[in-house]
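K.L.:
A structural model of the following input is requested.
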Amino acid sequence: MTVWLSYREAAHRVHRSRRTIGRWRKNGMPMSWDTRDGQRVRVVDEAVLLAWWRQRLRNDPAHRYRLRALRARETGAHGPTRRDSDTT
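P.N.:
Down below sits the predicted model:
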């Protein structure tokens, strides 16, 4: 079953602003129109929204660093730390 979310609902779902959702639409995220309470509203399929969100996270360097550190902690290995680069 397809779940359609408005800008506000989509922003709340992925913890981003409505402005970010609008920017993703301008960058090519497929959206549609729906009529709610007599008003036409832009809506996005939840699966499409989550796919875009995951793609953005994968490409974010800070997020990749956090994931690497988490994986290192889980395996018991010492992951990269900021202090490692500070020592001379």
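K.L.:
When you work out contacts or count neighbours from here on, use the C-alpha atoms and nothing else.
P.N.:
Will do.
K.L.:
Identify the residues contacting the residue most central in space within the chain.
P.N.:
Nearest to the mean C-alpha position of the chain, by C-alpha atoms, centre = their mean, lies Trp53 at 2.7 Å. Contacts for Trp53 (C-alpha atoms under 8 Å, 6 or more residues apart in numbering) come out as Val14.
K.L.:
One more, please, to line up against the first structure:
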Amino acid sequence: MAEWLTYREAATRTHRSIRSINRWRRGGMPMEWQKRDGQRVRVVRLDILLAWWRERLNSDPAHQYRLRKMRNQHDTQHAE
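P.N.:
Below is the predicted model:
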């Protein structure tokens, strides 16, 4: 069973703002409408959200720099 998240829940899960989630939706992330507490809200499946987020991180140069730095520190510690 797929887990569905609202904008706010998705933003909390990915440590991003609601504006970022909205920007991702406009960029093509598939989202749907659900009725919750009598109101229609836009929701995204958790697996889709995490795949979208991972793709954004992998294409972010700053994130790649941080990963390389962490790997280098790890390699240096194990080489000693």
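K.L.:
circling back: does the residue nearest to the centre of structure 1 belong to a helix, a strand or coil?
P.N.:
Judged by DSSP: H, G, I helix; E, B strand; the rest coil, the three-state class of Trp53 of structure 1 is helix.
K.L.:
aligned partner of it in structure 2?
P.N.:
When structure 2 is aligned by TM-score structural alignment, Trp53 of structure 1 is paired with Trp53.
K.L.:
what about the strands in structure 2?
P.N.:
4-6, 32-36, 39-45 (DSSP state E).
K.L.:
Same list, the ones you listed, but as JSON lines with mean neighbour count and distance to Pro61 of structure 2 please.
P.N.:
Output for these, formatted as JSON lines (neighbours: other C-alpha atoms under 10 Å; distance: least, C-alpha to C-alpha, whole Å):
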{"stretch": "strand 4-6", "mean neighbour count": "19", "distance to Pro61 of structure 2": "28"}
{"stretch": "strand 32-36", "mean neighbour count": "12", "distance to Pro61 of structure 2": "30"}
{"stretch": "strand 39-45", "mean neighbour count": "16", "distance to Pro61 of structure 2": "26"}
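K.L.:
Make JSON lines from those and add distance to Thr14 of structure 2 to it.
P.N.:
Formatted as JSON lines, the strands of structure 2 follow (distance: least, C-alpha to C-alpha, whole Å):
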{"stretch": "strand 4-6", "distance to Thr14 of structure 2": "11"}
{"stretch": "strand 32-36", "distance to Thr14 of structure 2": "19"}
{"stretch": "strand 39-45", "distance to Thr14 of structure 2": "12"}
